Each structure stands twice: as structure tokens, then as C-alpha cells.
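Participant: here is a sequence with its predicted model. Questions after.
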Amino acid sequence: MSKTAQTVWNNCLEFIKDNIQPQAYKTWFEPIIAVKLTDNALSIQVPSKFFYEWLEEHYVKILKVSLTKELGEKAKLVYIIKMENTYGNKQPFTEKIPSSNRSAVKSQEVDIPLKNKNPELRNPFVIPGIRNVKIESQLNPNYSFENFLEGDSNRLARSAGLAVAAKPGGTSFNPLLIFGGVGLGKTHLVHAIGVDIKDKYPEKTVLYISAEKFTQQYIDSVKKNNRNDFIHFYQIIDVLIIDDVQFLSGKTGTQDVFFHIFNHLHQNGKQVILTSDKAPVDMQDIEQRLLSRFKWGLSAELQTPDFETRVSIVKNKLYRDGVDMPEEIINYVAKNIKSNVRELEGAIISLIAQSSFNKKEVTIDLARIVVEKFVKNTKREVSIDYIQKVVSDYFQMDVNTLQSKTRKRHIVQARQLAMFFAKKFTKASLASIGSQIGKRDHATVLHACKTVDNLTSTDKQFKKYVDDITKKLSV
């Protein structure tokens, strides 16, 4: 009797069912559909990429054993990920195939582990002028513009990124510096720009590298006495993306070599893209000649997303993972996790995992437990608006008075304290703080912070103001 895909899969399921928990079987194996059997390859359809990755991570051994029992040692498993291809073919480990439902497909032998998505640079040096050397871009294809959702908090940065991707080196956004706090999507956005450029301009050499790795490569080049080779390598890049450029602070040798690389790329119409946790004006121990070049193009800030954007991010994450969740729970998670996108997505993953492992439905009570853990484990970030309200209430004035142009001493001091605490308790740039507290510039904020530091050490009454407000903001 010849075997069919369904009979082979049914036999595999019988074996799997006897060896795992009933709830796990129901969650991760009942939704799978056997599609076809070709020689020793069984094709199965799974609901999403998340589903496929979960199977590979948690059930690869049992799949291998069950399939080997049915089809022998040369058995292969082919995953068909059934999802509308809204995001093109950027999903990792998938390739687009023509079909009526525009599904994506992945063929993977069960006994071979997935390849590393970001292989290390083997050698950062090539002979100057040689352009036929293959340079891996180090880009993550999972980071795309399609899954970097637009909102008020990131509109400028995203729009600038799209402009650069359309015409790298040909816009006034060169360099493009994306800055903002942890987990707001800086790395995602610069990868998306790089991926889009590679799609539009396959002939261009694009390279993503962290400032930390760049520094280490430079140190190695000095040790091996091939500093010039290091410089020549980076001078042949068409689009250079350096992540966390603030890491260059205090590293004068690395800054010097980057200065020469930057000048060469910029003069030759090449694109430079940078990320940082702060604006150029707030960077410490970076040479002025380098800072001035950072300001040649556009510096765009990523801010904390608002509620509507957070809801969109959660829905997009659930869609990509092929998971349904009630609107009430989506809104609850988005309302309570405000600090950054990474934690928001982390909470959703945790919620799905908790539901699966503990054999529970995703309910509002389960959401409260998961969110509570995230909020407890995350240092609360106070908003600039809240700081202004606390300071205004403390000095018995309204926020409009605090923000006004008056030079009355007690109002000036209240305003300076608001700026001081905004710098201390938020990740906002000096320019952003000044803009939100009475439309002042970054120099005013810097002066305010120095004044507060000086008065705290010399004026007992003023020190009491600082201590009292600190307690109110730390509650």
C-alpha cells in the first residue's frame, strides 16, 4: 500500500501525542495540515512564521524521530507558512513562491540547525580598489519598513529613512542620524533602510556594523600594523551604517580614523547612517570636528510611541505571529506598557508562551499578571509633562507660569528644576527638554542643570527643594 501525506502525518501524530502534554499537542500540532508527500519529503502547512519557529525550537527532536520512523533516515520536512504576503518576501528563512494564496514556503531538513542570521565579518580588509570582493551586509531581513509602524513618535525619522533608501547619498540627509532611548526602534529602522537599499540597488555595497565592533577592528588593525587596509576597506562601502555611535566617546584613535573614512565617503556621494542614544549636542567626549559632521545632514529623534501607535504595534506583532487576541487584552497591554517597543513586544510573546505552557486561555487576568511583571521589572520612566506638573504643584504655580518668559527668581528656579529633573529622569535630549519646557534651546537646559548642581551644593534651602521633588518623582 502506497503511503500518502495524510497517512504518514497521522502516524507521526500518534507517536507525538503519546510523548507530549495534551495541551501542547492541541496548541502546536492539531492546527498543522499535511499537504503532500514527495519521495522522502513531507510538506506540512503551519499558520505562521512564529508557529514554525516554535516547532523548530521546541519540538524538532520529536518531529525527527517520528518522521524517521515513517520515512527512514533520509526523511525531510518542508514547512509551508500560510500567511498573506503583505510584507513581501522579507520574512527570514522564507522564500516567495508563485501560488494562488501567495503563501511563503521554507524547506528545512529536521536534523540541520538553522543558520546564523548574522555571520561575523570574516575579514574586514580587502585590497584597495578591488570591488568584486563579496562583502556581507550583516543586515537582518526581518527588519523592514513594513513592520516599522509609523506614528507621531517616529514619523520624521521613518520618512527620512524612506527618502535615503530611495536615493542613498543623493539627499540632504547625509549623514542620517537616528537617536532616542533604548528599545524605540533605532536598530530596526537603520536595518530597514539598508534592506530597502539592497533591494533597490543590488550593485551597491551596504554594511551594517556596531560602533563597538568597528572600534575592535580598528584596534586589531593597529596591532597588526595594517591600519591603512582598514581605512581602505571602509572607503569602498557605498552605504555605511554604524549603530550606537556614542560608543566612540573617549576613543580618540577610533574617532580619528572614522573622521577620515567619513570625509572620504561623504565627498564621494556615499551614504552614512548612524544611530545614537542621544543627540549630537548631548554627546560627551566626541571630537568637535566629528560632531560638526554629524550635524551636516539630519538628526531625527525616535520618541516613546503614543497609545494608538502601541496598539498598532501589538496588532502587527500578533498578525505576523498568526495569533488572535481579544481587543480588550490588546488595549490593556498597550495602555500599561509605555516605555518602549521592545518591552511591548516582549510582553506579547510572554503572554502567548504563558498561555501555552500553563494550558490557559489568554484572558485579561493572565494579561494583568504578565504586565505586572514587566512593569515591576522596568524602571519607571517619568514623562516631562508629569515632571512639570509635580514641580509646579510643589511651588504652588501652574504649568503655564513655569513655562513663561518671566525672569522672577522663584519661577526661574522652578523652571530650572523642571529641566534638571527632566534630564535626570527621562531619556529625552536637551533640545527636546527645552522645547517642551517653555520652548527653550538646549544651551538653556544645560545652563539650568549646572545651576541646579551648584545651588544644591551651596544652598541648604535649595537642596531641600531638590530632595523633596526627588522623593515625589521616585514614588
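Facilitator: Alright, I've got the coordinates.
Participant: for the rest of this, base every contact and every neighbour count on C-alpha atoms.
Facilitator: Fine.
Participant: OK, contacts around Tyr234?
Facilitator: Going by CA atoms under 8 Å, 6 or more residues apart in numbering, Tyr234 touches Leu240, Ile261.
Participant: comparison target below:
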Amino acid sequence: MAERQTSLLEDDESLAAQRAWEKALGLLVHKLTTVSYTSFVAPSQPIRLRDRRFELAVGHSFAREWIERRCAATIRAALETVLGHAVEVVYTIKPSADRNPTEPEPERTADAPQPERPTARSRRKAEQDERDLEDLHTRMCLPINEKLTFDTFIVDQSNRLAYTAAEQVASEPGRHFNPLFVYGPSGLGKTHLLHSIARRLHEINNGLRIALIDGETFTHYYVRSLREKSFDLFRRYFRSVDVWLVDDIQSIAGKEHTKEEFFHTFNALHQTRRQIVVTSDTTPRELRTMDNRLRTRFEQGLIADVSPPAVETRVAILLRICQTEGWAIPEDVLYFIAEAIQSNVRALEGALTRLAVHSSVLGEPVSIDLARSVLTHFYIDKRPVTAKPRLEIDTVIEAVAEAFATTAEAIRSHRRDTPTTRARQIAVYLARELCGDSCRAIGEAFGGRDHTTIQRAAQKIESSLTRDSELRNMVLSLRSRLSR
């Protein structure tokens, strides 16, 4: 009798697993790459569902390795969507004889595609497919800034909710605050929080595919995928990510086709409980040119704001930068800077860096007088001023070319020798700092380079300025010349 009850219980567990798996396949067919789905996931066999533990048998060790590395998060999310609760997925390998010849085939729904046994050719295609996705990831996603961590983020009442929510998201992606929408004026730490989330997630699970992009980059690569007939790769990439971090969503607000694709991508990820974090300079309701259906989806998660910090917090931010960089700046000077710059943390950091560099180059001790003379352009000047003529990107390129004894054509070219590459990076950095053009416009002026390449070139120079005195002197000299 006991044996019969055990048998009935196992049958129930097997049937529950089979039904859940069939429904999950209906979601997974749209979320995974064709090769991953048909060659490795669809042929898998559900064994049992017991105590929120789902056992899934795969065909061989290669399939288990492939699924665990590339599909595990998506499969778990699909099963949790179907079951309505958290679940642990355990992968086992089928015996060589998958099924007793007299045992009937398990029923499948009409919508579930028939499995396809993996072959050497399909494995090679799957590996190439994954390489294509990784290549697109490298080109499109922003590099994680190692300095922007939760530990270096200064918390006060102006940003506590956003910070706490970001930490929670990084600890348990997809389970809380999905989506998380952070808004506030530029320069107050929204991008810092996105990089902090990405870094923490990499530390917890280096196998996660994390897409850290901004709205402008999404638009650029969407349009490019249509032009180059690679839209299928573009769409498959975004359906494969585990966490999607989007900065400055307001930049897609007026672009109809981009908004449409963003909406479908958002839905695909959200339905399978993959974490989405979005930042904007305004609330969802104030994104007037954004579709109502997108605004309502942003509002269904947690909306957190960041606002200008108090003067004590601004001083704490400056002290943290001094500790990180090893700068000895008197406290009265730090208060002077914090009182002068009240609304933008990015400007606060830039002012301190500029002061420290000037002190080092000129050999003068840091004082309020030096700060006042060096940081004049950071303050609101109430006197009428004559507007300077706009600095053109071509002027920057020509000035850098002259300094490096090369030509503007060489800087715009695709030459990769060290002197030309360094000259190009410096020119990109100065163009971003002085011209006020978008990264896309700068990229066009530098021989048609894309937005991400421009960002990386500028970041490389920016990160080297405090360590390389020769580079710092060169950049300061060029900047002074171009600012006249």
C-alpha cells in the first residue's frame, strides 16, 4: 500500500513538472536563440517538481554545460512565471536509453516545437551564434566604471530610497522593484547607481549577461541593425540578457520606431522576471513624448528620485574623492567648493579634480584664493558676458594634430599606431569637454566612429590624467589654447 502511495506521489510530481515545462516552453521559444532552444532546451525532459525543486534531464554533459552557462537564468524565470513562485532548477543527464521502448511518448501541446537532436554542425552554429552575441555585447554596452561602486556612493536623504532599492536589485535581481525607475537632474548619481548594480552583479555571478547602455546607444544600434540587415541579431541579443540597465531613457522619447522596439524588449524581459533598471531626468508621467503604454509600465515598479544633496553631503563627497586620489585639500577649501556648487555632483567632482591638477602643475598650495581663480567658470556670474563663438570639433582635431606633428586626416583615419591612437583619444576627450556636441556627432567627425568608441576613448584619457603628468600637461596646454 505504501509503495502504491509513493508511486502515485511520484506520478503527480512528474505530471506537474511536465505541465509546467510545456507552458514554460511556450515562453522560452521567444526568449532563447533558435539553436539554444531547438538543440538543447526543447529536447530536455522534466523529471519531477517537488518542494519548489524542478528536476530537468538533458541529453548529455555538453548540453548541461551549455544550458547552465547561457540559459539557466531564463529557464528559471520562465518556470517561476508559470508556477507563480520561486523555484530551484536542477539539471541531470538522461541515461543512454532515454525511454523504455514500450513507454508512450509524453504528450506535447500543439504549440511546443518538436525537439531536434544536437549534431556537430548545430553545435558549431550554436557556438558561432554565441560569439556573435558576445561581439555585439562588447561593441554596444558601456564598460563598467570600477570607481562607481556602492561603497563610493555617498548616501543621504536626497538619494536614500534610490540607493536602497539599487542595492536590493543587485542582491536579488528580478525579485524586487522590477522595473526600478530612478529619476532626477543630471549629475546626481543615477549613472553611478547603474554601474554599482552592474559591478555587484558581476561579483555575485560572473556568468550573468548584463546590458548596460544608454538610450542614445540603443537608438544608434537599432537603426544600424536595420541598415545592416542584422536586426535578428539585435533582437536576439536583448532577449538573451539577464539584467538590463538603461541610462537616460528620455533620449528615445521622440523616436517612434525605437520606442516600439524598446517596448517589445521591455515586455519580453519583464515577463520572464529579468531585472530592468531605467534612469531619466524626469518622472515617467513627465515623459510627454513617450507612449502611454511605456509610461504605465515604468510606473508599475518602484519610482525613486535623486535630488541635490545637502552641503554636508557635498563635503563628504569631496572628502571621499580626496581619500581615493590621495589629495590633501584643506577642509575650508572643500566647504568653499561645496557652497559654490550646489546642484551637480559631477560638476563638484570636476571642480575638485581641476583644482588638484592646477595645484600640482603650477606648484602652488591649495587655498581658497587658488580655488576662486581656477574654478571661476563653475560659478553663476551675474554680470553680462559676451558669448564666445562655438568651438568646432574640426578646430580641436587640427590643434591636436599640430601638437603631435601629424595631420587631421590621420586622426580621423583608422590607423592604429600608438602616436596616432593617443592623439585621436586626446582629441576625442577635448571635443567632449569643450564642444558640447553629442557622442554621435563627435563620432561622425572622427571618421564615422560609433558612440561607444567615442565614450571609451574619452574615458581612457580621463582615467589616465591623474597618473600621467606628461599627458596631463599636454591636455591642459591644449585646453588652455583652445579656450582662448
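Facilitator: Nice, thanks for sending it over. Keep in mind the model is a prediction, meaning the values are calculated, not measured.
Participant: okay, strands next: where are they in the stretch 251-400 of the second structure?
Facilitator: Ranges of strands in the stretch 251-400 of the second structure, per DSSP state E, counting those that start in this stretch, are 275-280, 302-305.
Participant: have a look at how far, on average, the last one is from the first structure.
Facilitator: With both structures laid over each other, strand 302-305 of the second structure and its partner residues in the first structure are 1.1 Å apart on average (mean CA distance after the TM-score superposition for the first structure).
Participant: quick one: that strand to chain centroid distance?
Facilitator: Once both centres are worked out by CA atoms, centre = their mean, to the nearest Å, strand 302-305 of the second structure turns out to sit 18 Å from its chain's centre.
Participant: corresponding residues in the first structure for it?
Facilitator: On the first structure, the counterpart of strand 302-305 of the second structure by TM-score structural alignment is residues 298-301.
Participant: just stretch 420-429 of the second structure next, same as before
Facilitator: Using TM-score structural alignment, stretch 420-429 of the second structure finds no match anywhere in the first structure.
Participant: could you do stretch 190-210 of the second structure as well?
Facilitator: Using TM-score structural alignment, stretch 190-210 of the second structure lines up with residues 186-206 of the first structure.
Participant: got the contact list for that stretch?
Facilitator: Defining contact as CA under 8 Å, 6+ apart, one finds that stretch 186-206 of the first structure is touched by 135, 137, 139-141, 143-145, 148, 158, 161-162, 164-166, 168, 178-180, 207-208, 236-241, 243, 273-275, 302.
Participant: before we move on, what about stretch 240-256 of the first structure?
Facilitator: With contacts defined as CA under 8 Å, 6+ apart, stretch 240-256 of the first structure is touched by 187, 190, 194, 206-212, 215, 218, 234, 271-278, 283-287, 290.
Participant: how about stretch 300-310 of the second structure?
Facilitator: So stretch 300-310 of the second structure is contacted by 156-159, 161-162, 177-185, 188-190, 283, 342-344 (CA under 8 Å, 6+ apart).
Participant: now the buried members of those.
Facilitator: For the contacts of stretch 300-310 of the second structure, a burial check counting by 16 or more other CA atoms under 10 Å picks out 158-159, 161-162, 177-185, 188-190, 283, 342-344.
Participant: strands - which of the residues you listed land there?
Facilitator: Here DSSP state E is the test, and these give Leu180, Phe181, Val182, Tyr183 as lying in strands.
Participant: same list, those, but as JSON lines with distance to Lys229 of the second structure please.
Facilitator: Listed next are those as JSON lines, based on distance: CA to CA, whole Å:
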{"residue": "Leu180", "distance to Lys229 of the second structure": "33"}
{"residue": "Phe181", "distance to Lys229 of the second structure": "32"}
{"residue": "Val182", "distance to Lys229 of the second structure": "34"}
{"residue": "Tyr183", "distance to Lys229 of the second structure": "35"}
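Participant: chain center to the match of stretch 190-210 of the second structure: distance?
Facilitator: Averaging C-alpha positions (CA atoms, centre = their mean) puts stretch 186-206 of the first structure 15 Å from its chain's average.
Participant: check stretch 409-426 of the second structure too.
Facilitator: Distance, centroid of stretch 409-426 of the second structure to centroid of chain: 28 Å (CA atoms, centre = their mean).
Participant: just checking, Ile209 of the first structure touches Glu136?
Facilitator: No: counting by CA atoms under 8 Å, Ile209 of the first structure sits too far from Glu136 to count as a contact (10.8 Å).
Participant: can you classify the closest residue in space to Ala34 of the first structure that isn't next to it in sequence by secondary structure?
Facilitator: Spatial nearest neighbour of Ala34 of the first structure, excluding adjacent residues (CA to CA, 6 or more residues apart in numbering): Ile44 at 4.5 Å. Three-state assignment for Ile44 of the first structure (DSSP: H, G, I helix; E, B strand; the rest coil): strand.
Participant: Arg48 of the second structure too?
Facilitator: For Arg48 of the second structure, the assignment made with three-state DSSP gives strand.
Participant: Arg139 of the second structure: what's it in contact with?
Facilitator: Arg139 of the second structure makes contact with Thr452 under the criterion CA under 8 Å, 6+ apart.
Participant: A helix includes it, no?
Facilitator: Yes: Arg139 of the second structure sits within a helix when classified using three-state DSSP.
Participant: helices of the stretch 101-250 of the second structure, residue ranges please.
Facilitator: 120-140, 160-171, 190-204, 215-227, 231-240 (DSSP state H, counting those that start in this stretch).
Participant: pretty sure Lys106 of the first structure contacts Ile81?
Facilitator: Yes: using CA under 8 Å, Lys106 of the first structure is in contact with Ile81, at 7.4 Å.
Participant: what's the burial count for Met290 of the second structure?
Facilitator: Here the number of neighbours of Met290 of the second structure (other CA atoms under 10 Å) works out to 20.
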